[in-house]
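Chemist: Structure here, sequence nowhere to be found:
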């Protein structure tokens, strides 16, 4: 695969997350934790921002971002509107960062000191892993959001 495909896939999925975010009825519902779950939609959104900026934006886009993973899951760092702005910017940041990776760069080793997914990991391997991570949390966010816009309304 070439980096253009990765750029397209990440931008597509970040737009999907943003669309889910915009459908939340209000700030309060974004931060509620559903029974039987551990995280609110807001915390998952903050987690995706930290994850993508740290593991793609920093090494490939020279983004100067310092992650606070604990805050992603324990604090309200953004309002709904601020999250929308963050994800709009994130789409550009991640797309630009991935576009700096050459075809040969995809086969290069991804530094274990940044993220260790697999002992023999390449940049491409980590990009696939992070895309699956983004997709997984997008599904969780979709379920969380639908609770407030569909399921809760019918109760």
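Modeler: Noted; the coordinates are in hand. None of these values were measured; they are calculated from a predicted model.
Chemist: only C-alpha atoms for contact and neighbour calcs from this point on.
Modeler: Will do.
Chemist: can you give me the strands in this structure?
Modeler: Assigned by DSSP state E, the strands in the chain number zero.
Chemist: what residue is smack in the middle of it?
Modeler: Against the mean C-alpha coordinate of the chain, by CA atoms, centre = their mean, the closest residue is residue 48 at 2.9 Å.
Chemist: Find the nearest non-adjacent residue to it, please.
Modeler: Sequence neighbours aside, residue 134 is the residue nearest to residue 48 in space, at 6.8 Å (criterion: CA to CA, 6 or more residues apart in numbering).
Chemist: From residue 127, how far out is residue 53?
Modeler: According to CA to CA, to the nearest Å, residue 53 stands 13 Å off from residue 127.
Chemist: So which of those two has more stuff around it?
Modeler: Taking other CA atoms under 10 Å, residue 53 and residue 127 do not tie; residue 53 has more neighbours (24 against 20).
Chemist: still on that earlier bit, the residue nearest to residue 48 contacts residue 47, correct?
Modeler: No. Using CA atoms under 8 Å, residue 134 and residue 47 do not qualify as a contacting pair, with a distance of 9.8 Å.
Chemist: Comparison target, given below:
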């Protein structure tokens, strides 16, 4: 069943996201930017949390989450412990939403067109997994490059 595979992959990578955030040796480095790196690891983390809470929680799970995408990139200096808690809460939303979806639900059209065209829910969830992996790699690179004194 693809739902179990999707749950496993999101669990793996959201836990990896939490590990990446906790791996910054200098907490302030989470928020550093550089002339060639315009998004900090902290802001990318907030973006992933907002993205998944919106597209899983609000759209599919009717969680009531209200996304403010602009704040995902403008907020700064959120404590690492709070980011870790947000990641854990996001994982819970992803899993509880997936637990509500049947194979038939995955084959249905996703309720909105975030990519500008119609697609199945399954297709969009796979897209979201790719989006998570993309930014997870950026956070890893950001940490290795800018987490220095």
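Modeler: That came in fine, so what should we check first? A quick note: this is a predicted structure, and the numbers were derived from the prediction, not measured.
Chemist: that older thread, any idea what the residue nearest to residue 48 of structure 1 aligns with in structure 2?
Modeler: Residue 134 of structure 1 maps onto residue 132 in structure 2, with residues paired by TM-score structural alignment.
Chemist: Its match: neighbouring residues, count only.
Modeler: Neighbourhood size, residue 132 of structure 2 [other CA under 10 Å]: 23.
Chemist: And for residue 119 of structure 2?
Modeler: Around residue 119 of structure 2 there are 17 other residues, counting by other CA under 10 Å.
Chemist: now swap in the one 4 residues further on and tell me
Modeler: Applying other CA under 10 Å, we find 15 residues neighbouring residue 123 of structure 2.
Chemist: quick one: what's aligned to it in structure 1?
Modeler: Counting by TM-score structural alignment, residue 123 of structure 2 lines up with residue 125 in structure 1.
Chemist: before we move on, the earlier item: any idea how far the match of residue 134 of structure 1 lies from residue 45 of structure 2?
Modeler: Remark: distance between residue 132 of structure 2 and residue 45 of structure 2 (CA to CA) = 10 Å.
Chemist: One more: residue 7 of structure 2?
Modeler: With CA to CA as the criterion, residue 7 of structure 2 and residue 45 of structure 2 are 19 Å apart.
Chemist: How about residue 21 of structure 2?
Modeler: Distance from residue 21 of structure 2 to residue 45 of structure 2, by CA to CA: 8 Å.
Chemist: Would you mind telling me which of these two has more residues around it?
Modeler: In terms of neighbours (other CA under 10 Å), residue 45 is the more surrounded of residue 21 of structure 2 and residue 45; the figures are 27 against 24.
Chemist: contacting residues for the more buried one?
Modeler: Counting by CA atoms under 8 Å, 6 or more residues apart in numbering, residue 45 of structure 2 makes contact with 17, 83, 139.
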